[in-house]
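K.L.:
below is the structure, and that's it, no one-letter string:
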């Protein structure tokens, strides 16, 4: 994990302490610039907040460094590992929080002078937990969340004589409905069978269990949750109900536009992406539902962090508070970018009751709010991204090579256990 040093560790500590001391005292240089590194659409949200920021800090320029999602996290990984080219504020997607916090490269915002832990009750519980390490350090403040949802093409269901309940009552029913949809319309049930796996392994996780590894370091990838996920994904592939289409590919967006993909299991934010740029011409054809079999799961979310090497920690903290604790900012981001708010204050707003035209006038935000309240807080682990890759590789072997599910999960567990053991040395 990166060490917080510019020239050498000792001098860095003195320099950072000096800068922070001046900043907390309110000494802000007229030439000061606050750098914020983000990805779409968080970059646009940050830029739209500039008018509010300038009212308090008219002489402080905010420079938003925007990169594509993958490029952003690659750049931030490199910056943290070398303690160079780090921004003052770093936006991090949920899947990267534990990795970035691994060696202490991020400020603990739960303690003085930040004390975000005192505001814990204002956030969606599971989201705040996602930004907290197993050691109790709050390294990331949640901004938006991704309550899991099932988005489906209402027109294709009607053509196939399938009802929403057929999709949601059970996972087996979901697959059976897909057979009818494929036979009647030619559309795939899902873009890729791994989409089913991704939701099932994230659903109904017990407190303290973790996604792949529990809080005692025990690897969970051969548990019934993973067995079920692999079995369902295999069933989808065997019945040719997926198009083997990767998310975010051109083929993926074309499938939505042309109606060759009937459903998508994802975070609620996808409805906004479909409306805004993925498939805007399909307005009115989509509907949202809770996940099959009464499942509730989280799918992504954005967090604000402060690297320890930040030169403007006081201003960085002010910016983060504006973006995460200000109900007006949170609501504005929700309205403009469909960034579902992590701040509970906003959940009482009348905007939740408004119908969504893209979803045929459905009041889907109420559905997603209910899901957000029922999602269990899941402990993050620094090896989660590695575990995700290992499990995904084994699923591909099951789907494409016919590998036995139990053997695949056993191999995934053994490989991950070796990584856990190596980490503990």
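P.N.:
Here it is on my side, so go on. As the structure is a computational prediction, the values presented were derived from the model and not from experiment.
K.L.:
going forward, measure contacts and count neighbours with C-alpha atoms only.
P.N.:
Will do.
K.L.:
wait, doesn't residue 159 sit right on residue 186?
P.N.:
No: here residue 159 does not reach residue 186: they are 10.8 Å apart, not a contact under C-alpha atoms under 8 Å.
K.L.:
neighbour-wise, which of the two wins?
P.N.:
residue 186 (17 against 12; other C-alpha atoms under 10 Å).
K.L.:
residues touching the residue nearest to that one when sequence neighbours are not counted, list them.
P.N.:
Once flanking residues are discounted, residue 186 sits nearest to residue 260: 7.1 Å by C-alpha to C-alpha, 6 or more residues apart in numbering. If a contact means C-alpha atoms under 8 Å, 6 or more residues apart in numbering, then residue 260 has 186-188 as its contacts.
K.L.:
now the residues you listed as a markdown table including distance to residue 172?
P.N.:
Formatted as a markdown table, the contacts of residue 260 follow (distance: C-alpha to C-alpha, whole Å):
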| residue | distance to residue 172 |
| --- | --- |
| 186 | 20 |
| 187 | 18 |
| 188 | 16 |
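K.L.:
closest one to residue 47 out of these, please.
P.N.:
residue 188 (38.5 Å; C-alpha to C-alpha).
K.L.:
dump the residue contacts of the closest one.
P.N.:
Going by C-alpha under 8 Å, 6+ apart, residue 188 touches 178, 181-182, 240-243, 260-262.
K.L.:
secondary structure class of the residue most central in space within the chain, three-state.
P.N.:
In the chain, the C-alpha nearest the mean C-alpha coordinate belongs to residue 300, at 1.3 Å (C-alpha atoms, centre = their mean). The three-state label given to residue 300 by DSSP: H, G, I helix; E, B strand; the rest coil is strand.
K.L.:
so it makes contact with residue 95?
P.N.:
Yes: at 6.9 Å, residue 300 and residue 95 qualify as touching, with contact defined as C-alpha under 8 Å.
K.L.:
against that first model, consider the following:
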């Protein structure tokens, strides 16, 4: 009897040992699984993120196998096609300033507020932050770079025409679109019509509109109307520039624009900070002649990007930590130094890197000019149909500028076309 009891206790002890050992083995398997490398795919376009920074990210996050895919061609079209197919979606995707077109598809993206975005919100420009938030309050885009605007001008041509040529003087005396137009008439007279004030009618319209807190739609999605002060002022200003003969009719991203800039046929233009590189590549013979100052009429923004996490991602927390690190103020400053992406984190605006003097701009430090502009960009709601409405308006303005269409006839026709588009 005693022997049987001993045998039973021995069996029980052995079971317990095996159970404890099993727990230990199972726990070890859990630890191994938690340390397993996860894979995250990232879609971006050339120069939207610094490739060197992506290489550093792979070292910073050893638990992540980052597959960064540089998408060429029509990035937006490929993304929309992929979303429609619901297959082959990346974990993280860069979005340009057309982010508002994806607001109706907000359910396809993680709400970054749920992942901790509010913890760093105060580090970024408020107007930029809000551009990534849908009308329903869901944050689908984390701030990347911005496109604050300023007046680019030829100091030599301004001076020869009897205009102020130092940045502070130009900003003080040419501080609205009326005085800017008057300066253009002075340039036109001095150079006998061989030098134009600015490049094209669409640029004038877009830059005036960018200085207003109002666009075409209200946050509830309702159409403000074509007779809104912002639209009418922008339209009338653009038409006035055409009627005064101040436009070179040189469209951006064309050989004609490049040649006009390099040959001194265009004395100035209002453009975003990223136009610095475009101008330097287009007009190398004009190095040293250009300056930058605050834009007439106020500050605006043109361009800038965001990072989003698709709902199809199985690792949203890790994806957000990666995004947060890539677009930290420190790394935004680094990307300003390497690929000229202007930060959306104002905490780095006073850093030495943004105070550097630039030979192409006559030794001027242009960083502070764009920093001041970025701080004062008005908050504005765009709406997902902003691109389609804006495209109609700029096409009709081109008819006025290049085909001499009568503005009095083009305006009501434009209103009709916009209304018809919104009924679709």
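P.N.:
Okay, I see it. The model shown is predicted, which means the values in this text are computed figures rather than measured ones.
K.L.:
corresponding residue for the residue nearest to residue 186 of structure 1 in structure 2?
P.N.:
In structure 2, residue 260 of structure 1 lines up with residue 265, judged by TM-score structural alignment.
K.L.:
if we can go back for a sec, need the contacts of residue 260 of structure 1 in JSON lines with secondary structure and distance to residue 359 of structure 1, can you?
P.N.:
Output for the contacts of residue 260 of structure 1, formatted as JSON lines (DSSP: H, G, I helix; E, B strand; the rest coil; distance: C-alpha to C-alpha, whole Å):
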{"residue": "186", "secondary structure": "coil", "distance to residue 359 of structure 1": "22"}
{"residue": "187", "secondary structure": "coil", "distance to residue 359 of structure 1": "19"}
{"residue": "188", "secondary structure": "strand", "distance to residue 359 of structure 1": "20"}
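K.L.:
ok, so of those residues, who is nearest residue 21 of structure 1?
P.N.:
Nearest member of these to residue 21 of structure 1, counting by C-alpha to C-alpha, is residue 188, at 58.5 Å.
K.L.:
quick one: secondary structure of the residue nearest to residue 128 of structure 1 when sequence neighbours are not counted?
P.N.:
Among residues not flanking residue 128 of structure 1 along the chain, residue 142 sits closest, at 6.2 Å (C-alpha to C-alpha, 6+ apart). Following three-state DSSP, we place residue 142 of structure 1 in the strand state.
K.L.:
just the one 3 residues further on next, same as before
P.N.:
Per three-state DSSP, the local secondary structure of residue 145 of structure 1 is strand.
K.L.:
can you check residue 59 of structure 1 too?
P.N.:
Classified using three-state DSSP, residue 59 of structure 1 is coil.
K.L.:
so which strand or helix has residue 94 of structure 2?
P.N.:
In the assignment (DSSP states H and E), residue 94 of structure 2 maps to strand 92-95.
K.L.:
mind listing what's buried in that strand?
P.N.:
92-95 (16 or more other C-alpha atoms under 10 Å).
K.L.:
so where is that strand in structure 1?
P.N.:
With TM-score structural alignment as the criterion, strand 92-95 of structure 2 aligns to 89-92.
K.L.:
by how much does the matching stretch deviate from structure 2 on average?
P.N.:
In the superposition against structure 2, stretch 89-92 of structure 1 averages 1.3 Å from its aligned positions (mean C-alpha distance after the TM-score superposition for structure 1).
K.L.:
which residues does that stretch contact?
P.N.:
34-39, 42, 73, 76, 302-307, 310, 316, 320.
K.L.:
ditto for stretch 291-300 of structure 1
P.N.:
93-95, 145-150, 167-171, 174, 199-200, 202-204, 265-267, 290, 371-372, 374-376.
K.L.:
quick one: which of the residues you listed sit in strands?
P.N.:
When DSSP state E defines the strands, the subset of the contacts of stretch 291-300 of structure 1 inside them is 93, 145-150, 265-267.
K.L.:
ok, which pair from those residues is furthest apart?
P.N.:
Every pair of those checked by C-alpha to C-alpha; the farthest is 93 and 150, at 21.2 Å.
K.L.:
how many neighbours does residue 317 of structure 2 have?
P.N.:
15.
K.L.:
got a list of what the residue nearest to it when sequence neighbours are not counted touches?
P.N.:
Leaving aside its chain neighbours, residue 317 of structure 2 sits nearest to residue 115 (6.4 Å; criterion: C-alpha to C-alpha, 6+ apart). Taking C-alpha under 8 Å, 6+ apart as the criterion, residue 115 of structure 2 is in contact with 316-317, 320.
K.L.:
which helix or strand contains residue 29 of structure 2?
P.N.:
Secondary structure (DSSP H and E) places residue 29 of structure 2 in helix 2-34.
K.L.:
so what corresponds to residue 198 of structure 1 in structure 2?
P.N.:
Aligned by TM-score structural alignment, residue 198 of structure 1 pairs with residue 206 of structure 2.
K.L.:
give me the nearest residue to its match, chain neighbours excluded.
P.N.:
residue 234 (7.4 Å).
K.L.:
OK, contacts around that neighbour?
P.N.:
204-206, 208-209.
K.L.:
follow-up on the earlier one: which residues are common contacts for residue 300 and residue 95 of structure 1?
P.N.:
Counting by C-alpha under 8 Å, 6+ apart, no residue touches both residue 300 of structure 1 and residue 95.
K.L.:
residue 384 of structure 2 pairs with which position in structure 1?
P.N.:
Aligned by TM-score structural alignment, residue 384 of structure 2 pairs with residue 382 of structure 1.
K.L.:
any idea how far its match is from residue 285 of structure 1?
P.N.:
40 Å (C-alpha to C-alpha, to the nearest Å).
K.L.:
then residue 152 of structure 1?
P.N.:
8 Å.
K.L.:
higher neighbour count, these two?
P.N.:
residue 152 (23 against 16).
K.L.:
for that one, pull up the helix or strand it's in.
P.N.:
strand 141-153.
K.L.:
so how far is that strand off the chain centroid?
P.N.:
8 Å (C-alpha atoms, centre = their mean, to the nearest Å).
K.L.:
with stretch 6-22 of structure 2 instead?
P.N.:
66 Å.
K.L.:
quick one: it aligns where in structure 1?
P.N.:
Taking TM-score structural alignment, stretch 6-22 of structure 2 hits no residues over in structure 1.
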